[in-house]
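Chemist: With the sequence up front, the predicted model follows.
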Amino acid sequence: MSTVFGPPSGRALVRRYYLYRATLSVGFITPIFTLFLLRSLTFTQVGALSALYSVLSVVGEVPTGYIGDRLGRRASLLLSVLFTVGSLAGFILAEGFLWYMFLYALWALALTFRSGSMDAWLYDTLEERLETDQFSHVRGRGDAVQSWIAAASMVTGGLLYGLEPTYPFIAAVLFNSLGFLTLLSLPKNRQYAERDDTGPDRLGPLEALLVVRDKLARPPLRSLVLYLGLFYAVLGVAHTYVQPMSIETIGPYATGLGVSIPVGGATAAARSGEVGAGLALGLGVMYAALTVVASSGGYYAGTIEDRIGVRKALLIVPIVMAVAFLMPLWVALLALPTFAAMRTAKPLVQPIANGYINDHVEEVGRATLLSVVSMFYMMLRAPLALGAGMMADSTTATMAIAALGGLFLAAGGTIWLFGEVAPETETTVREGSSSPTS
């Protein structure tokens, strides 16, 4: 299908990849999603949905990563778009905990079909047409493009929610459906375009498991995967509480600007319908501003890797994020830099970490291995989501996020001290790294 657009050069292909990343944005629903759920759910139920999402992602990661290695990365990404659009459409039509469980299951499938295949497709494509030392640059700038598009749509999403809570989801369905077209403009990786399913380089299920065991049971990936899993899990759970934490910490200051803040907390406000147009729009503007700041993380990921190296980047960024989680307990207005750190950390770390992982696994089985890395993250996220939900119900969302930060400092520090996280090896020393093609 990609030939419809002509045989793409390396530079043109990178631009098409950026266009695909733009269609992954869910900015229309991001600033209001938790409030949307709290119309009929408690924090504990929201945490249970997040835990369910994590468990289903764990169950699905290896099979969907195997499908990505077996059928092709682009086919896997097309399935991801299908499940994403289906889940978003469901939120327009259905309401209630049981329905939301089903929609979260679709969302989990969407993630698992994309998690390993997207980076595996990019790495293999760069290897075929450009140079793999550009992976962190191109991947990071793809994150930045996705963030910029998200920021542009977040303000609109907040405004639409103030008019009717389902409007942001309608906009998201229309926008994310464009992902089908952008994917069809991307070529298959060469091994899938030139070989059939009986080719010698296709993995069987047993071979896929052997690749996973061989790579993750020993350094340099063993401690790294555990450390990253904890980092991504803490960060993923914390994102759920940004909207209620905003009302708790920044809300009292917003009244001076003429924005009406409901009494009774985020749950009471969402259920009573008191989240008016002004507050919803304010959340959209705040998210958009933070997302623009966060885009610098992905945009400069390659530069930071070149300057300080993989190991230092993976140590410094998560620690700064965890400390930022604790600060709003003492100074409420520090919630804003906390949100900025929260949104910047993963776009900064993920391209660097995934580039390191890609450097240590062969072309065959790459999507499977990256899916297993995501599986570890989801395994850790499930209990954290339940625990944070119960803590937020019994205390505050601000306290729940602070507890997550403290947990990472303790557990992540232990892994770093007693493990061997991202040691420098011959495959990670990249000489003569050039500027990204964009």
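Modeler: In hand now; what should we look at?

Chemist: hey, let's count contacts and neighbours off CA atoms from now on
Modeler: Will do.

Chemist: quick one: contacts for residue 157?
Modeler: 27, 28, 29, 30, 31, 32, 167, 168, 281, 284 (C-alpha atoms under 8 Å, 6 or more residues apart in numbering).

Chemist: Take this one as well and set it beside the first:
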Amino acid sequence: MDATRKQLESNIWKYLLYEISHRRHFIPILAIYFLTLPNTTAHQIGIYAGLGYLASFLFEIPSGYIADRIGHKKTLVIEKILMTLGLVAFVLANSLPLFIVGSVLMSVGFSFHSGTGSAFMHNTLTALRREKEYTKVMSKLLANVSIVSAILVALLPFTTTISIKIPLIINIVFDIMGLFVVLSLTPPPQQFAAAPEKFSNLIKTIHRAAKPGFYMIAIFIGILGGYMFGVGPFRVPYLEVLGLPIIYVGLVMSLSRVFWFLIGHNAHVLEEKIGVKRLLQWDVIIFPSLFLLTTLFTNPYIVGTIFALITGYFWGRRQIIINHFFASCITDARYKATMVSVANQIQTIFQFVVAFSIGYVMNVSYRLGFMVTAGSLFVVLLNFVPALKRIK
């Protein structure tokens, strides 16, 4: 085994460490930390979060294109620097402006990660002639990351008793370690580099790199992801209304990582036995049904477990879909990050639509809101059933 192959194989365990450093374990307490600062209000949470969402939206596709142009490793280095600076801004913040800076930097960092990591690892496995193992390798890798994340999230209530800044400082340490890990990655051979061309040709590049089935699947999973993240902010308030003590919110999040771990470790079996076509067809039933179940129980622990299952299943099976994108939906392998970013951008659009539209219903009743979520998601996804039958 030559040195280059050993270096490429080391990318797998290094990427595991990188993904651990990428997780933002402090997110559940970020708004609480913000409100401890002088002269801050709950309304301002929407300001810094909204500007962060806007930055993510604007940079989503360009960041993927840049990654394919300058190299995925370089882009991951940029991502780690942005994430670290964003965290430093949060820790140093004493008012809204620095929180806005932190939110924007973190959101842009997420954009540079989106699609880039998957493309880098797919190219690595392709160079090792193990591309058929992509789902198995990546699903297990990210499943293991989810368990580490579950432990760190569960520890949040204990670390915040020392100082509410401690979780952020821990993440800064992780980010610095992650930066050194990324710098040690070995880029796959040059054949995966995108050809030099003007940035103005981005739309033409996307059109050229997309196979006919790309947009159908991208819109389908975009709608599904849009619903997942669009109603995400309403889950904790709903659980609190049902009577879940706030201290157990972290445990619900940790449980979702446990489900992710279990499903992720068996994702390759789902891919082999069921296939992406049947998996997406099942999604038409599974996700609306699970959302509906959250409205049929009043026990917050049962509802919290269902929410955890929804999240764990969504992320646990995700690499099956990403692998299908790379293998069957993209004509030009040099633009993998770009095309995944396109799919993520579609998801972001639907996320905005869902959050604003169903948000009005949530103001009336959380239970009614999740009923509308289940019903509307089923009706929308049902329209894709004929198209899903054409997947090979």
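Modeler: Perfect, I can see it now. Since this is a predicted model, take the numbers as computed values, not measurements.

Chemist: Residue 270 of structure 1 matches what in structure 2?
Modeler: Matched to structure 2 by TM-score structural alignment, residue 270 of structure 1 sits unpaired.

Chemist: State the three-state secondary structure for residue 270 of structure 1.
Modeler: Under DSSP: H, G, I helix; E, B strand; the rest coil, residue 270 of structure 1 falls in the helix class.

Chemist: Disregarding flanking residues, what is the spatial nearest neighbour of it?
Modeler: residue 39 (4.7 Å; C-alpha to C-alpha, 6 or more residues apart in numbering).

Chemist: Tell me how far the one you found lies from residue 32 of structure 1.
Modeler: 11 Å (C-alpha to C-alpha, to the nearest Å).

Chemist: Pick out whichever of those two has more residues nearby.
Modeler: Using other C-alpha atoms under 10 Å, the more surrounded residue of residue 39 of structure 1 and residue 32 is residue 32, with 26 against 20.

Chemist: Would you mind finding the match for the more buried one in structure 2?
Modeler: By TM-score structural alignment, residue 32 of structure 1 lines up with residue 29.

Chemist: Please give the number of neighbouring residues around residue 422 of structure 1.
Modeler: Residue 422 of structure 1, neighbours per other C-alpha under 10 Å, totals 25.

Chemist: now swap in residue 283 of structure 2 and tell me
Modeler: Residue 283 of structure 2: 18 neighbours (other C-alpha under 10 Å).

Chemist: Next, it: secondary structure please.
Modeler: Residue 283 of structure 2 - assigned by three-state DSSP - is helix.

Chemist: now residue 26 of structure 1
Modeler: Assigned by three-state DSSP, the conformation of residue 26 of structure 1 is coil.

Chemist: distance of residue 104 of structure 1 from residue 111 of structure 1?
Modeler: Distance, residue 104 of structure 1 to residue 111 of structure 1, by C-alpha to C-alpha: 10 Å.

Chemist: all strands of the stretch 251-392 of structure 2, in order?
Modeler: Here the stretch 251-392 of structure 2 has no strands by DSSP state E, counting those that start in this stretch.

Chemist: where exactly do the helices run in it?
Modeler: 267-273, 275-293, 300-316, 318-324, 336-364, 366-382, 385-388 (DSSP state H, counting those that start in this stretch).

Chemist: Pipe those helices into TSV and attach distance to residue 227 of structure 2 per row.
Modeler: Converted to TSV, the helices of the stretch 251-392 of structure 2 look like this (distance: least, C-alpha to C-alpha, whole Å):
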stretch	distance to residue 227 of structure 2
helix 267-273	22
helix 275-293	10
helix 300-316	11
helix 318-324	15
helix 336-364	6
helix 366-382	7
helix 385-388	18
